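> Just need the structure, nothing else, for what follows:
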Amino acid sequence: MHGFDLHNLGAYELMKILHELHKLGYQKLRWMSYMAPSGMSLRCHITTQDHIIVNQEIIFDNNQGEVWFTSVGAMTTGKDIKPLVKTFMDENPRLLEIGKGEDSEYVEWFSKLLSLAKKGHTPVFYGDYWTLPIGRIKVGKDTMPTPPTSMRLISWNIDGIKAHFDALKMLVDEYSPEVICLQKVKDINNSLGFEIEGYKRECFSAQYAGVATYVKNCLPCNTNKPHNPELSGHLLKTEFLFPSFTLYNIYTPYSNPNIDGAIEHRKKFDEALIKLVGTTPDRQIICGDMNIVVSEQDCWDGKYKRNQANFHDWERQNFTKLTESGNLIDTFRVFNPFTKEFSYFFRNDPQVRANNQGHRIDYFLASRSFVPQIVKAEIIKDCTVSTNNPILLDIMY
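You can find the predicted model right below:
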């Protein structure tokens, strides 16, 4: 059979082809369909989550073979799709490459959608003729939730993006995060050479600090810099449309007693951050190198009460005020209550790392309302080029 036959199928037959691909292990492939402006045909797409913007728009990515699409005039033609599955696979090697993997939650959701399509109910993710709230799609005369979607966030004190940009790209290739929050970027020129394909980037520079937030193009958001001087170069705010939440990427100033004004700067930063978080509506995530050891579990020798930076009682008290002001949880500790794992190792000494003699000073704090959606909160142990290990948070929505 020729590939042209694929474009003569009905929407239901195309959905059955995707269902067969799921059985073969290509569960990252997703369906999206919407009515043409004329209302005479249904535009059908098979692609991955990275190319679907809040189930309303498609990113074609310069025709790199990562989106398959066609327009159909009927829900079903009754044609046998079994011989056409191989045709689809032969014609779309790149799509299969990016679609390989497991996603049982999506497969379960798609099976329900397929059962409705079998009855002739047209699945419409977006339409010009009616208004649907974000998070719902129209199926015949009814609606159902949009498919379960994952979001992976990584936070990392990169300690100089110029020195460790190659390691950052390797991290992105391996973990494919939707959001990357970097601290201590130390790039006062916001150099164009540090863009990452498929992501939009926002930076807030400072000579010995600086933060940068990368967000995949499929996630609509707005990022801005606070006007407060205490937060300058240390905080970026990103507001996401769907899922709806506020993200703060922060690099908390180190209260170095040997630098004039450092302790006062830290106290003013803490005060400004607590106020900002306390006035932010529910659904927020705060991540970054927060330069605080909260408990004995967060210090390799258990001696977490010391008269030195990262260990002061007043720093710990400010951290508590922060979590209380935003009704926040320490995601790593909630999901790993008995674990002694650390994100910072002094001078990145290999022997210190080998002996697990570290501190946990990098955090993902999240509103308590996120708890049902959090899948994983962990420290990435195999990226050791800087003193700080990256940390990871996975959520479903």
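> use CA for all of it now, contacts and neighbours both
OK.
> So residue 364 belongs to a strand, correct?
Yes. Counting by DSSP: H, G, I helix; E, B strand; the rest coil, residue 364 is part of a strand.
> Just the strands from the stretch 51-200 of the chain, written as ranges.
Assigned by DSSP state E, counting those that start in this stretch, the stretch 51-200 of the chain shows strands spanning 52-53, 57-58, 68-72, 123-124, 136-139, 142-145, 150-157, 179-183, 199-204.
> and of these, who's closest to residue 396?
For residue 396, the closest of the strands of the stretch 51-200 of the chain is strand 150-157, at 4.4 Å, according to C-alpha to C-alpha.
> Summarise which helices and strands that closest one is packed against.
Judged by 3 or more C-alpha pairs under 8 Å, 6 or more residues apart in numbering; DSSP states H and E, strand 150-157 is in contact with strand 179-183, strand 284-289, strand 391-396.
> Quick one: neighbours of residue 115, just the number.
12 (other C-alpha atoms under 10 Å).
> Can you say which of the strands of the stretch 51-200 of the chain is nearest to residue 305?
Nearest to residue 305 among the strands of the stretch 51-200 of the chain is strand 150-157; the distance by C-alpha to C-alpha comes to 23.8 Å.
> starting at the chain centroid, how far to the closest one?
The chain centre lies 6 Å from the centre of strand 150-157; the measure is C-alpha atoms, centre = their mean, to the nearest Å.
> quick one: residue 23 and residue 111, what's the gap?
11 Å (C-alpha to C-alpha, to the nearest Å).
> one step back: will you turn the helices and strands packed on strand 150-157 into TSV that also has distance to residue 168 and mean neighbour count?
What follows is the helices and strands packed on strand 150-157, written out as TSV (distance: least, C-alpha to C-alpha, whole Å; neighbours: other C-alpha atoms under 10 Å):
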stretch	distance to residue 168	mean neighbour count
strand 179-183	10	27
strand 284-289	16	26
strand 391-396	13	20
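> Now the second one, please; I'll put the structures next to each other:
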Amino acid sequence: MILISWNIDSLNAALTGTSARAEETRKVLTKIHDQNPDVLAIQETKLRATGPTKKHQEILRAHFPEYRYVWRSSEEPARKGYAGTMYLYKKDLTPQVTYPTIGAPEPMDQEGRIITLEFPDVFVTQVYTPNSGNGLKRLSERQLWDAKYLAYLQELDQVKPVLASGDYNVAHTEIDLKHPDNNHHSAGFTDEERVDFTKLLAAGFTDTFREVNGAVEGVYSWWAQRVRTAKANNSGWRIDYWLASNRIAGQVKRSEMMDTGARADHCPILLEIDL
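Next comes the predicted model:
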């Protein structure tokens, strides 16, 4: 089974945009399709509450004709066109789809951050974790989210094994970003966020990239768009993950980043597992 997860930074821009960046994004979508994934998880869709427009649907069908899709958008009282998630999965698959709320601080549960697919032998769930924000204004709320999300994954794991992916907005260790010394008080690398991620792994989950690739350095999943030289200099962060319940972690064959060329922001992450 091949699964891919990607923070796309606006599905609308990817599908209908005319900029050079939009063209780059569509090339990545083609590269993803060429991998023939069984499941594709997309974060930060930024779609309106009613979901994909007719034009979006037509383009999705053209690019991914073998797939069905489900989506979840931000809804009141959350901001419009904010966050959001989507799954595309092969038409021969018949997962049960749920859109959980986890009791997070308002309005996080209304920001469209989690979708879960239940298959006969595994849960596949994705998350777009809230960012702690400029000046760490949202850090305390983020910590509450982390606790609630951990409890949710544990609930799933008690039923059957879990594969969890997404933009977790945290670089776990110092080798997960280029400049750790300068970022100990930056959102995504605070002690609090890193401790919470450690707790998540300690609760029975494996960071599959580290499981497969060991302590390799210089491999990241996000490069700041606002810093023009970030991608060229590989000044990045690894904040996107495929996690697996410990009891199936040994069945992972590949866990890797997909190349996006000069395109900054997030890259897709690929997991191959023998289920």
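> Any chance of a markdown table for the helices and strands packed on strand 150-157 of the first structure, columns distance to residue 385 of the first structure?
Shown next, in a markdown table, are these (distance: least, C-alpha to C-alpha, whole Å):
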| stretch | distance to residue 385 of the first structure |
| --- | --- |
| strand 179-183 | 14 |
| strand 284-289 | 16 |
| strand 391-396 | 14 |
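> mind checking which of those strands is nearest residue 43 of the first structure?
Taking these one by one with C-alpha to C-alpha, strand 391-396 is closest: 27.1 Å.
> okay, that closest one sits on what stretch of the second structure?
The aligned range for strand 391-396 of the first structure in the second structure is 269-274, by TM-score structural alignment.
> highest average neighbour count across the strands of the stretch 51-200 of the first structure?
Across the strands of the stretch 51-200 of the first structure, the average number of neighbours (mean count of other C-alpha atoms under 10 Å) peaks for strand 179-183, which reaches a mean of 27.
> how far apart are that one and its match in the second structure?
Following superposition, strand 179-183 of the first structure is found to deviate from the second structure by 0.6 Å on average (mean C-alpha distance after the TM-score superposition for the first structure).
> give me the number of residues near the residue nearest to residue 306 of the first structure when sequence neighbours are not counted?
Leaving aside its sequence neighbours, residue 306 of the first structure sits nearest to residue 312 (C-alpha to C-alpha, 6 or more residues apart in numbering; 6.2 Å). For residue 312 of the first structure, the neighbour count with other C-alpha under 10 Å is 17.
> ditto for residue 23 of the first structure
Neighbour count for residue 23 of the first structure, taken as other C-alpha under 10 Å: 12.
> if we can go back for a sec, minimum distance to residue 389 of the first structure: which of the strands of the stretch 51-200 of the first structure has it?
Residue 389 of the first structure lies closest, by C-alpha to C-alpha, to one member of the strands of the stretch 51-200 of the first structure: strand 150-157, at 6.6 Å.
> what comes into contact with the closest one?
With C-alpha atoms under 8 Å, 6 or more residues apart in numbering as the contact definition, strand 150-157 of the first structure has outside contacts at 176-185, 287-289, 362, 364, 386, 388-397.
> Give me the angle between that strand and strand 179-183.
Counting by axes from the mean of the first three to the mean of the last three C-alpha atoms, to 10 degrees, strand 150-157 of the first structure lies at 10 degrees to strand 179-183.
> Check the secondary structure at the alignment partner in the first structure of residue 118 of the second structure for me.
Matched to the first structure by TM-score structural alignment, residue 118 of the second structure sits across from residue 239. Put simply, residue 239 of the first structure is strand when judged by three-state DSSP.
> circling back: for the aligned partner of the residue nearest to residue 306 of the first structure in the second structure, give its distance to residue 235 of the second structure.
Under the alignment (TM-score structural alignment), residue 312 of the first structure pairs with residue 190 in the second structure. Note on residue 190 of the second structure: its distance to residue 235 of the second structure, by C-alpha to C-alpha, is 18 Å.
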